[in-house]
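*Asks:* just a sequence and a predicted model for now, questions to come.
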Amino acid sequence: MGLDPKKYFIIIPALFGNGESSSPSNTPKPRNGSRFPDCTFYDNVRAQHQLVTEHFGIEHLRLVLGWSMGAGQTYQWGVQYPDMMDGLIPFCGSPKTSPNNIVFLNSLEAALTADAAWHNGWYDQQPDVGLRAFARVCSGWGLSAQFYWDEAWRQLGYATLDDFLVGFWEGHFLQRDANNLLTMLWTWKHGDVGNTTGFGGDTNKALGAIKVPLIQMPAHEDRYFAPEEEKRAGEFIKGSEFREIPGVWGHFAGIGANPTDTEFIDRAVKEILGGSE
């Protein structure tokens, strides 16, 4: 195991808006609910840097890595604090949210807010109809077509496709707060390292500021973050290496859903940590 808690001090910060960190669901009035401020990856990483340096007193990091929106923050760390770490491993994410990804995110927002119970974010009870619709949109994007052809959902313990769609997808999102989800959608939609101070919106220039070894690990048939988009981004990062996670799991390749993909990612973690010792 590359991330060995017996050997390394592992910090897992919570994203603004996810319900664990400051979020619409737990922030006092008047900034609760729909009044919660918009947060960028820049804002998140700035707060994380403050946590690491001021609270823990850490001056240097061995490795920054993350999945999905965590990958976006990994790229942001490399641009925002290029001398802070020895290596970066973003998996199943991107340094800039693509137009195709934004189309997906807009569909999620539309599905959720179409529920009459939404009330512009000032609901008394969670808009369950909207949350179920949100889940169904995600179910068509989060995994590859081959995953469904192969009925790989059986590996997760589901007997039928409907059980998987209801039990897994709807079951997951019905536990979430609608305003929290929309806050995270906004953060995801506006992901772009080019908006970091000093780069004037130039994403490629920002990527060129990354100094440390970086292993890009998109997943085969990830419908959120296409591997070819990551390959293009890597052309502007000196010393980056591109490794596509094979298989049928799409975006879920990076979430620990199956041991093969987890081992693929873990090998890269061991390489970077071993090389920095």
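*Replies:* The structure has been received and is ready for your questions.
*Asks:* please count neighbours and contacts with C-alpha atoms only from this point.
*Replies:* Fine.
*Asks:* which stretches of the protein form strands?
*Replies:* Along the chain, counting by DSSP state E, strands occupy 64-67, 88-91, 214-216, 240-242.
*Asks:* for the third one, packing partners?
*Replies:* So the one you mean is strand 214-216. strand 88-91, strand 240-242 (3 or more CA pairs under 8 Å, 6 or more residues apart in numbering; DSSP states H and E).
*Asks:* if we go to 10 Å?
*Replies:* The contact analysis (3 or more CA pairs under 10 Å, 6 or more residues apart in numbering; DSSP states H and E) places strand 214-216 against strand 64-67, helix 69-80, strand 88-91, helix 227-234, strand 240-242, helix 259-275.
*Asks:* got CSV for those, with distance to His190 and mean neighbour count too?
*Replies:* Output for these, formatted as CSV (distance: least, CA to CA, whole Å; neighbours: other CA atoms under 10 Å):
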stretch, distance to His190, mean neighbour count
strand 64-67, 17, 21
helix 69-80, 11, 26
strand 88-91, 17, 26
helix 227-234, 16, 18
strand 240-242, 24, 17
helix 259-275, 26, 15
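*Asks:* this is the comparison structure:
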Amino acid sequence: MTIDYEIFELGDFALQNGAILREAKLAYKTFGSLSAERDNAIIYPTWYSGQHYDNEWLVGRGMALDPDRYFIIIPNMFGNGLSSSPSNTPEPYNAARFPRVTAYDNVRAQHRLVTEHLGISHLRMATGWSMGALQTFHWGAMYPDMVDLLAPFCGSAKCSRHNFVFLEGVKAALTADDAFRNGWYTEKPQKGLRAAARVYAGWGFSQSFYREELDLKTLGYASLEDFLISFWEGFFLPKDPNNLLAMLWTWQHGDISANELYNGDYKAALGAIKAKTYVMPGETDLYFPTEDSQNEVASMPNARFVPIPSIWGHFAGGPGTNPVDVKFLDEKLKELLAS
């Protein structure tokens, strides 16, 4: 694959837990050009296991994230295989020794990329799907005067207890494979990856999606088993298990108030977000139910609850799987950007 991204060298990056991520690297890609006034930048972080390529479906001419109008920055999350990750960090902090990174750490690194490296002091918008939404909320709470607009979709400002439990199932599947060897595997633990894919399959799409047989009728798979193997196992098998576990830890410990700014006061963190915000959950998302989003909006001074009317579950928000949902999302982003 041609390398179509750049690396921002962070040096020895101090993490929230006191550990040092040595010679930390933040991979990123940009689209479009920065305006003379430097006021057209949008940050669009990646999601669980996704890389910047997997965000590009929402960028394009005539779309809300139009590179002819905006300077779009897609930073890769730590642990995703492009930025510093278990799979690419030199010994001794490789593999199972990779330090624990929070969403707060990710957004601090992104802030350095934006301000120090790209010379931008103000962002028009932050947006993202799933764990990208988690980082979007962090942008609003950590740098309330820096961002005009927020559009987190199919994600939350804090990992709920139910979401935490779901991820315990994924973790158990990945680590149960004998080949995993506590993270020091020498061959791909494919049993664990296939098992994790099966766990995920019951959660990524809604009950209605399966009832309506959209895996067959819309996505064109030959059978349910074909969908489970081809779509889900095919999705997980290329991934590195240690990378997946590193990002899973980040997800489970996601909380916009878990830092020295808010000292665990979740409502205060939400209340500090000044940006005009559209909180956009999927109506049938099993990870991030609409009630959680409504609770967030209730504590935010400038937020609207804008559910995505879809039976595609979590995948209403990405990665470009259903054109109808993409159109809805794109229109809402246009509406927000025009305000």
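*Replies:* Yep, that arrived. As the structure is a computational prediction, the values presented were derived from the model and not from experiment.
*Asks:* columns distance to Ile215 of structure 1 on top of the helices and strands packed on strand 214-216 of structure 1, output as a markdown table?
*Replies:* Output for those, formatted as a markdown table (distance: least, CA to CA, whole Å):
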| stretch | distance to Ile215 of structure 1 |
| --- | --- |
| strand 64-67 | 10 |
| helix 69-80 | 11 |
| strand 88-91 | 5 |
| helix 227-234 | 9 |
| strand 240-242 | 5 |
| helix 259-275 | 7 |
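*Asks:* for the strands of structure 1, which one sits closest to Phe16 of structure 1?
*Replies:* Nearest to Phe16 of structure 1, of all the strands of structure 1, is strand 64-67, at 15.3 Å by CA to CA.
*Asks:* so where in structure 2 does the closest one end up aligned?
*Replies:* Mapped onto structure 2 using TM-score structural alignment, strand 64-67 of structure 1 spans residues 126-129.
*Asks:* quick one: the residue most central in space within structure 1 from Leu165 of structure 1, how far?
*Replies:* When CA atoms, centre = their mean is applied to structure 1, the residue found nearest the centroid is Met69 (1.8 Å). Distance, Met69 of structure 1 to Leu165 of structure 1, by CA to CA, to the nearest Å: 23 Å.
*Asks:* next one: Pro95 of structure 1
*Replies:* From Pro95 of structure 1 over to Leu165 of structure 1 (counting by CA to CA), the distance is 30 Å.
*Asks:* more neighbours: those two, which one.
*Replies:* Under the neighbour definition other CA atoms under 10 Å, Pro95 of structure 1 and Leu165 were set side by side, and Pro95 has more, 27 against 19.
*Asks:* how close does the more buried one get to Asp202 of structure 1?
*Replies:* Remark: distance between Pro95 of structure 1 and Asp202 of structure 1 (CA to CA) = 12 Å.
*Asks:* give me the common contacts of those two.
*Replies:* Taking CA atoms under 10 Å, 6 or more residues apart in numbering as the criterion, Pro95 of structure 1 and Asp202 both touch 192-194.
*Asks:* ok, and the most crowded of those?
*Replies:* Per-residue neighbour counts (other CA under 10 Å) across the shared contacts of Pro95 and Asp202 of structure 1 peak at Val193, which has 30 neighbours.
*Asks:* which residues does it contact?
*Replies:* Val193 of structure 1 touches 40-42, 72-73, 75-80, 94-97, 199, 201-207, counting by CA under 10 Å, 6+ apart.
*Asks:* likewise for Lys171 of structure 2?
*Replies:* Lys171 of structure 2 makes contact with 165, 192, 196, 199, 241, 244-245, 248-249, according to CA under 10 Å, 6+ apart.
*Asks:* what residue of structure 1 takes the place of Leu65 of structure 2?
*Replies:* Counting by TM-score structural alignment, the partner of Leu65 of structure 2 is Leu3.
*Asks:* quick one: its match and Val269 touch, right?
*Replies:* Yes: with contact defined as CA atoms under 10 Å, Leu3 of structure 1 reaches Val269; the gap is 7.3 Å.
*Asks:* so which bits of the strand of greatest length in structure 2 are buried?
*Replies:* If you go by DSSP E, structure 2 has its longest strand at strand 20-31. Residues 21-22, 24-28, 30-31 are the ones in strand 20-31 of structure 2 that count as buried (16 or more other CA atoms under 10 Å).
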